[in-house]
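Asker: need a 3D model of the following:
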Amino acid sequence: MKNPWKALKQYLKLGQKSENLQASAPEDPKTSILPPEINFPPEETVTLPETVPYLLHLQSGRPLKIPENQLTITLGKTSPNNTPDIDLSDVTNAAVVSRKHARITVVGEQYYIEDLGSSNGTYVNNILVKEGESQDISSGDLIAFGKEDKVAFIFKLPDQRRQEKNKFEQQFQDLKIEIDQQKRQKDLNMVTSSRYFQEVKQEITEVDVDEFWS
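Answerer: The predicted structure follows:
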């Protein structure tokens, strides 16, 4: 029979040999579970406010902070006789925004928005806010100036922002764990299916244990 010591030494060296196989084995793009290299993107490409309400401008992805410690916040475009709290002069499709377009009012913990007689109107979740009337808004509501959402925002509150961040971070971690597990399984399959591994495995099965220890 084959030398049992040789088989045992081969078996003990399997770990080192496996590392060499992983380092030198070419990647088969047809059978690879993962792409050759994974570059995780940054968790966020835009820094969003953490502790204050804000309007997320959908056309640019830019957050516009709602000023703190103010009970009324005006939205519109700057002119010689008008300086709104939130200036929309430079947003895409700014032509649909009036100089004095809308006003947000804070009552306790509730927020309301009203149209200030704008030319193109103010919409909350695609429903027109009539001039002179206030519409309550909640986190996640869509606010649009003019039809067809040419200038549109998502209203966000701090608690909602933190919940979404925590949810995103958990999903991101779960994704990294899943990819790591898939890569480990791929590496294991590559080693165990190698010719070298099969030869060593065969030698081990042929070792007579009683003779080996006698």
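Asker: CA only for contacts and neighbour counts going forward, please
Answerer: Fine.
Asker: how about Gln10, nearest residue that isn't a chain neighbour?
Answerer: Taking Cα to Cα, 6 or more residues apart in numbering as the measure, Gln10 lies nearest to Val200, with 6.5 Å between them; neighbours along the chain are not counted.
Asker: measure that neighbour to Tyr111 for me?
Answerer: According to Cα to Cα, to the nearest Å, Val200 stands 72 Å off from Tyr111.
Asker: what's the answer for Val91, then?
Answerer: Here Val91 is placed at a distance of 23 Å from Tyr111 (Cα to Cα).
Asker: ok, Phe168 next?
Answerer: Using Cα to Cα, Phe168 is found at 26 Å from Tyr111.
Asker: do Asn82 as well
Answerer: Shown here: Asn82 relative to Tyr111, a distance of 23 Å by Cα to Cα.
Asker: same check, this time on Gln135
Answerer: Where Tyr111 is concerned, Gln135 sits at a distance of 9 Å (Cα to Cα).
Asker: give me the contacts around the longest strand belonging to the chain.
Answerer: Ranked by number of residues, the top strand in the chain under DSSP state E is strand 100-107. Residues from elsewhere that reach strand 100-107, judged by Cα atoms under 8 Å, 6 or more residues apart in numbering: 70-77, 82, 84, 111-118, 121-122.
Asker: now the other sequence, so there's something to compare against:
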Amino acid sequence: MQTTRFVTQNAIELRHTQTCTSIELSRNLLVIHMGKLNGRIPLDVDLSNFPNSDMVSRLQVRIQKEGNIYFIEDMRSAKGTYLNQKRLATGQRYRLYAGDKMSFGEGDLISFVFGFF
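Answerer: Here you go, the predicted model:
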């Protein structure tokens, strides 16, 4: 039996491609910080427990919401951030679309698909 999913777009979904684990975040968040828990920088998404988290910096990326548009920015990560397999320039914002794949470090060892539900 096929499962039907009704899209209400009340939340952001980050789906970890290696484990198919989904992270749900409120669309009311204007800024989302992703990285590894470190005690100094507050994170909205802690990636410490995901496989290959050694590819992730303490503060890897910031996702910002402006109106209904989302942007991603690499926060001077050590091993880089990739959006749809293209490396992001540090400190520059890039628009995020549903279905975009963000990867941390080379080789797609830790990656997430951005979406809404």
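Asker: superposed, what's their TM-score?
Answerer: Laid over one another, the chains give 0.89 as their TM-score (TM-score structural alignment, normalised by the length of the second structure), with 114 aligned residues with a Cα RMSD of 1.8 Å.
Asker: hang on, the earlier thing: same drill for Asn82 and Tyr111 of the first structure, tell me which one is more crowded.
Answerer: With other Cα atoms under 10 Å as the criterion, Asn82 of the first structure and Tyr111 differ in neighbour count, and Tyr111 comes out ahead with 18 against 11.
Asker: surely the more buried one meets Ser134?
Answerer: No. Using Cα atoms under 8 Å, Tyr111 of the first structure and Ser134 do not qualify as a contacting pair, with a distance of 9.6 Å.
Asker: strands along the second structure, start to end?
Answerer: Remark: strands assigned in the second structure by DSSP E are 11-16, 22-26, 31-35, 45-46, 61-66, 69-74, 81-83, 86-87, 93-96, 101-104, 111-116.
Asker: whereabouts in the first structure does the third one align?
Answerer: Following TM-score structural alignment, the partner segment of strand 31-35 of the second structure in the first structure covers residues 72-76.
Asker: look up how far Arg99 of the first structure lies from the counterpart of Gln18 of the second structure in the first structure.
Answerer: Following TM-score structural alignment, the counterpart assigned to Gln18 of the second structure within the first structure is Gln59. Remark: distance between Gln59 of the first structure and Arg99 of the first structure (Cα to Cα) = 20 Å.
Asker: show me which of the two is the more surrounded one.
Answerer: It is Arg99, of Gln59 of the first structure and Arg99, that has more neighbours when counted by other Cα under 10 Å, with 23 against 14.
Asker: which residues does Ser26 of the second structure contact?
Answerer: Ser26 of the second structure makes contact with Asn10, Ala11, Ile12, according to Cα under 8 Å, 6+ apart.
Asker: write the PyMOL selection for whichever of these are buried.
Answerer: Selecting in PyMOL just the buried members of the contacts of Ser26 of the second structure, where the criterion is 16 or more other Cα atoms under 10 Å, is done with this command:
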select buried, resi 11+12
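Asker: can I get the contacts of Ser26 of the second structure in CSV with distance to Thr4 of the second structure?
Answerer: Below are those laid out as CSV (distance: Cα to Cα, whole Å):
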residue, distance to Thr4 of the second structure
Asn10, 17
Ala11, 17
Ile12, 18
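Asker: nearest to Lys101 of the second structure, out of the contacts of Ser26 of the second structure: which one, please.
Answerer: Nearest to Lys101 of the second structure among the contacts of Ser26 of the second structure: Ile12, at 13.8 Å, using Cα to Cα.
Asker: ok, the spatially closest residue to that closest one that is not a sequence neighbour - contacts?
Answerer: In space, and not counting its chain neighbours, Ile12 of the second structure is closest to Phe116: 4.6 Å by Cα to Cα, 6+ apart. Applying Cα under 8 Å, 6+ apart, we find Phe116 of the second structure in contact with Val7, Gln9, Asn10, Ala11, Ile12, Glu13, Ala98.
Asker: what residues in the second structure pair up with stretch 119-126 of the first structure?
Answerer: With TM-score structural alignment applied, stretch 119-126 of the first structure matches the range 78-85 in the second structure.
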